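Trainee: Here is my input, please return the structure:
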Amino acid sequence: MRYGEATVTVVDPRSYMTYQPFLPEVAAGSISPRHVVVPLRRVLPKAEVLTGRVTTIDQDRKVAVVTPLVGEAYELPFDYLVIALGAVSRTFPIPGLAEQGIGMKGVEEGIGLRNHVLEQLDKAESTTDENVRRKALTFVFVGGGFAGAETIGEVEDMARDAAKYYSTIKREDMRFILVDAADKILPEVGPKLGTWGKEHLESRGIEIYLSTSMDSCVDGHVVLKNGLEVDSNTIVWTAGVKPNPALARYGLPLGPRGHVDTAPTLQVQGSDYIWAAGDNAQVPDVAARKAGVENAWCPPNAQHALRQAKVLGDNVVSGMRGFPQKEYAHSNKGAVAGLGLHKGVAMIVMGKMKIKLKGRLAWYMHRGYHGMAMPTWNRKIRVFADWTLGMFLKREVVALGALETPREEFYEAAKPAPAPAAAAAPAEKAKAS
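Mentor: Next comes the predicted model:
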């Protein structure tokens, strides 16, 4: 846009953007957590960034109600609106899941999972109770898509390395379990690579149970539909995503699964001043429909979100200036997944030809694609620097569990000490007399 043509305001409860495909590597310690987040105020110097949440939208008055981190809510007028809230973890009413489950949608969860897993090794090393030890060394992952398969592959890799520094723990003492309700894992890369990925994970000692689900996990007691019962302190939930539930309060047309219903131009159906893209949008897959696939929608992945953003930006400016809107059309370029250090699968689509790779070469494709897709050169360089250092230095296996409660030690030091028994004795004696 021209200078002074418009004011762009971004409202987000976090002051940074997270590149989610790197969360498994954050959990494994391959990338520093700070390097997979992009500070909004730094990369959007010409925009107004407000840290808060949009609670309601009045389309008639063109006003959004913003609830900031502190203080009272206020109204924010707009001429054009972009809805890009993304997605949240899709959960089910499983007993114990809310209390025991660990998600993988934010960098905080990636850090927390890493600290939690390493802390379980510390617990297992320090206890003499065999039941406590077994529960600490059992890790259950629910969901066999990209997030689940990549996370269990990376975390198993990290735990295998970490076990070398414990005198009483070996990889054989740990139990990794992957559960999925579908009959295959990694469906995004096709059945052959999915089968290879399953066989590869199983060769590393990971138990995989397909066509089953978790019935309950109260107090860490995991009960699967197939009858298997185990006790575990670590239950990672990666069984899909759903659109941000806040969309239901905005009065926008929604699809059957809660996504904002958009036209191929990314304009919200029935509106000429509201656009949506990414995981919270139901965008027609124009390329697939031209190929004869009816009711095809763009999948919620980084490949589409990055490209939709560019079309959306152009269309917003075109809408301001009265020019025609451009349809979003993108053919699938394939998919890549990392399953730990030097291990991965990749399917590259080149026209009508599909190139399928596995092992180290696929792992290079995975890192290369996502490394270049990472926003800003600042973060690209930092991520590649982390990977380069990892080639020469050993993996860090330090658990910083105290990060979750950083004030606990200071609180214990600063709270008033109880009165000494000797000082309390005279008062008690006087009361008795």
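Trainee: Please count neighbours and contacts with C-alpha atoms only from this point.
Mentor: Will do.
Trainee: Could you name the helices and strands sitting against the longest strand along the chain?
Mentor: Counting by DSSP state E, the longest strand found in the chain is strand 48-58. Secondary-structure packing of strand 48-58 (3 or more C-alpha pairs under 8 Å, 6 or more residues apart in numbering; DSSP states H and E): strand 9-12, strand 63-68.
Trainee: what kind of secondary structure is the residue nearest the centre of the chain in?
Mentor: With distances taken as C-alpha atoms, centre = their mean, Lys105 lies nearest the centre of the chain, 2.1 Å away. Three-state assignment for Lys105 (DSSP: H, G, I helix; E, B strand; the rest coil): coil.
Trainee: and it, what does it touch?
Mentor: Contacts for Lys105 (C-alpha atoms under 8 Å, 6 or more residues apart in numbering) come out as 20, 23, 88-89.
Trainee: mind running it again at 7 Å?
Mentor: By C-alpha atoms under 7 Å, 6 or more residues apart in numbering, Lys105 lies in contact with 20, 88-89.
Trainee: for the helices and strands packed on strand 48-58, which one sits closest to Thr56?
Mentor: Ranking the helices and strands packed on strand 48-58 by distance to Thr56, with C-alpha to C-alpha as the measure, places strand 63-68 first at 5.3 Å.
Trainee: burial count for Ala73?
Mentor: By the measure other C-alpha atoms under 10 Å, the count of residues near Ala73 is 15.
Trainee: so what's it closest to, chain neighbours aside?
Mentor: For Ala73, ignoring the flanking residues on the chain, the nearest one in space by C-alpha to C-alpha, 6 or more residues apart in numbering is Thr67 at 4.3 Å.
Trainee: The structure of the following sequence is requested for comparison with the preceding one:
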Amino acid sequence: MRTILVVGGGYAGFYTAWKLEKKLRRGEARVIVVDPRPYMTYQPFLPEVLAGSVEARHAAVSQRRHLRKTKLVTGSVTRIDHASRTVTVRPAVGPEFTIPYDIIVVTAGAVTRKLSVPGIAEHAIGMKHVEEAVAIRDRLLTAFDQAASLPPGPERRRLLTVTFVGGGFSGVEGFGELLSLATALVRKYPELSADELSFHLVEARDRILPEVTDKPGEWVVRSLEERGGRVHLNAQLVDASDGHVVLSTGEEFDSELIVWTVGNAANPMVHNHTDLPIDARGMLVVRADLRVGTDDAPVEDAWGAGDDAAVPDLAAEKPGAATVPNAQHAVRQGKLLARNLIATLRGRETKPYLHHSLGTVATLGLGRGIFQYHRLVIKGFPAWLMHRGYHVLAVPTWERKVRVLALWTTAALFGRDIVSLASVQHPREAFTSGGELVSSRADAGRL
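Mentor: Now for the predicted structure:
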């Protein structure tokens, strides 16, 4: 029985393993998934996790619950040695070890692209994982509680200032959802007013949402600014030391919350620690059928998909273009990779990856959205409904679909929960500072 090792349990890796479980015959092959997290993050729900419209756990799909026939290894792959058919794994606890394999599937995903901006490493929060989305929400709610107890002034103004850096999908959606939450929160705090909110979206280019055309993108900017947001185009963040934001345009302000969403970078493990072929950007070189290598020089028993692979985009008008790194492609690539892998095991022909876009849809806050398919553009509430409908259908497993729908129904009846649980990030603080230390067993017994 051959061993298929999947590096990474994100979209592409999860769907590859999930479909392999359903299609492999008994004894045909065994599947191993190595990932540092025990769940797959459904990233399109992260903006709604920010706003409290989706429970954090509902944006995470448990691997052990749904990959019941797969061996799961919690750890990070630090090196792939395809010549010897082994990977090196670094677990959270204990020494590194190696796992042998017969076939490898590299779906390690990309990482957040970081720039050497002073203060970012110390003060910014990314928006790629559930933990980050929860931290952003809790930070905003805590800031409101603190600001409400302060008189008007610089400190209160800083607490109510939020900065998003990056005008791509995650940045715009996160900005719109958090602005929607903050606007709703003001009604619960009579000490504060909407005029005190200061939300900034910083984008280095002259437009946001590059996936939509110019006029819809301009409409999104107007919509966000009409709601009180400030969009800085052709602007770069040059300093964020101590939370003091300095832009290339000369504008400066203090910001309690800085969210970094400037895009993806090549996975360092794929880029630097594998003998598989990579391109100039550090991406895995794959063919249209998702086999690693080129048509002239395929690499035997190696496959790749998702954000760490340069998958040829056969639907693009530009020759040599690669698919963009998004969930729509990663999910479909994972499914096709499983089918092609089984086809090779059974001596059949593989199929190339070809997907024509279904359009672009984004949430801009509760009841607001935008959808574009070629020249068709839908704005506002209908687009927001389309966003929710599409993603509740796209999130894997019926269990997750039902949970999300139930939460949306509850929120429609009773509103969003506005409780901050920021203290869970320091769970021992209340215990260690909550009272006098009891030193003797006798004293402990009398308590």
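Trainee: related to what we said a few turns ago, for PyMOL, write the select line for the buried members of the contacts of Lys105 of structure 1.
Mentor: Applied in PyMOL, the following selects the buried portion of the contacts of Lys105 of structure 1 according to 16 or more other C-alpha atoms under 10 Å:
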select buried, resi 20+88+89
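Trainee: which among the contacts of Lys105 of structure 1 gets closest to Val349 of structure 1?
Mentor: Top of the list for closeness to Val349 of structure 1, among the contacts of Lys105 of structure 1 and by C-alpha to C-alpha, is Gln20 at 22.6 Å.
Trainee: residue in structure 2 matching the closest one?
Mentor: Taking TM-score structural alignment, Gln20 of structure 1 has Gln43 as its aligned residue in structure 2.
Trainee: likewise Val283 of structure 1?
Mentor: Mapped onto structure 2 by TM-score structural alignment, Val283 of structure 1 lines up with Val311.
Trainee: For that match, give its distance to Asn267 of structure 2.
Mentor: With distances taken as C-alpha to C-alpha, to the nearest Å, Val311 of structure 2 is found 15 Å from Asn267 of structure 2.
Trainee: quick one: which of those two has more around it?
Mentor: Val311 (29 against 21).
Trainee: Which residue, other than its chain neighbours, is closest to that one?
Mentor: Counting by C-alpha to C-alpha, 6+ apart, Ala322 is the residue found nearest to Val311 of structure 2 once chain neighbours are left out, at 5.2 Å.
Trainee: ok, the one you found - contacts?
Mentor: Under the criterion of C-alpha under 7 Å, 6+ apart, the contact list for Ala322 of structure 2 reads 310-313.
Trainee: can you list these in JSON lines and add secondary structure?
Mentor: Output for those, formatted as JSON lines (three-state DSSP):
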{"residue": "Ala310", "secondary structure": "strand"}
{"residue": "Val311", "secondary structure": "coil"}
{"residue": "Pro312", "secondary structure": "strand"}
{"residue": "Asp313", "secondary structure": "coil"}
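Trainee: top of those by neighbour count?
Mentor: Val311 leads those on contacts (other C-alpha under 10 Å) with 29 neighbours.
Trainee: And it, how far from Ile80 of structure 2?
Mentor: 20 Å.
Trainee: winner for burial among the helices and strands packed on strand 48-58 of structure 1?
Mentor: strand 63-68 (a mean of 18; mean count of other C-alpha atoms under 10 Å).
Trainee: Show me where the stretch 251-400 of structure 1 has its strands.
Mentor: For the stretch 251-400 of structure 1, applying DSSP state E, counting those that start in this stretch gives strands covering 260-261, 274-276, 281-282, 334-338, 344-350, 353-358.
Trainee: To which residue of structure 2 is Gly194 of structure 1 aligned?
Mentor: Under the alignment (TM-score structural alignment), Gly194 of structure 1 maps onto Gly217 of structure 2.
Trainee: wait, is its match part of a helix?
Mentor: Yes. Under three-state DSSP, Gly217 of structure 2 sits within a helix.
Trainee: Average offset of the longest strand of structure 1 relative to structure 2?
Mentor: Superposing on structure 2 places strand 48-58 of structure 1 at an average distance of 1.0 Å from its equivalents, by mean C-alpha distance after the TM-score superposition for structure 1.
Trainee: How far off centre is that strand?
Mentor: Relative to the chain's own centre, strand 48-58 of structure 1 is displaced by 22 Å; criterion: C-alpha atoms, centre = their mean, to the nearest Å.
Trainee: Buried residues, it. List them.
Mentor: 49-54, 56-57.
Trainee: Helices along structure 2, start to end?
Mentor: Along structure 2, the stretches classed as helices by DSSP state H are 11-23, 46-51, 63-66, 120-123, 130-148, 154-159, 169-186, 214-226, 268-272, 327-345, 381-394, 398-414, 429-432, 441-446.
Trainee: Can you say which of those helices is nearest to Val286 of structure 2?
Mentor: Nearest of the helices of structure 2 to Val286 of structure 2, taken as C-alpha to C-alpha: helix 327-345 at 11.5 Å.
Trainee: Brilliant, that's me finished.
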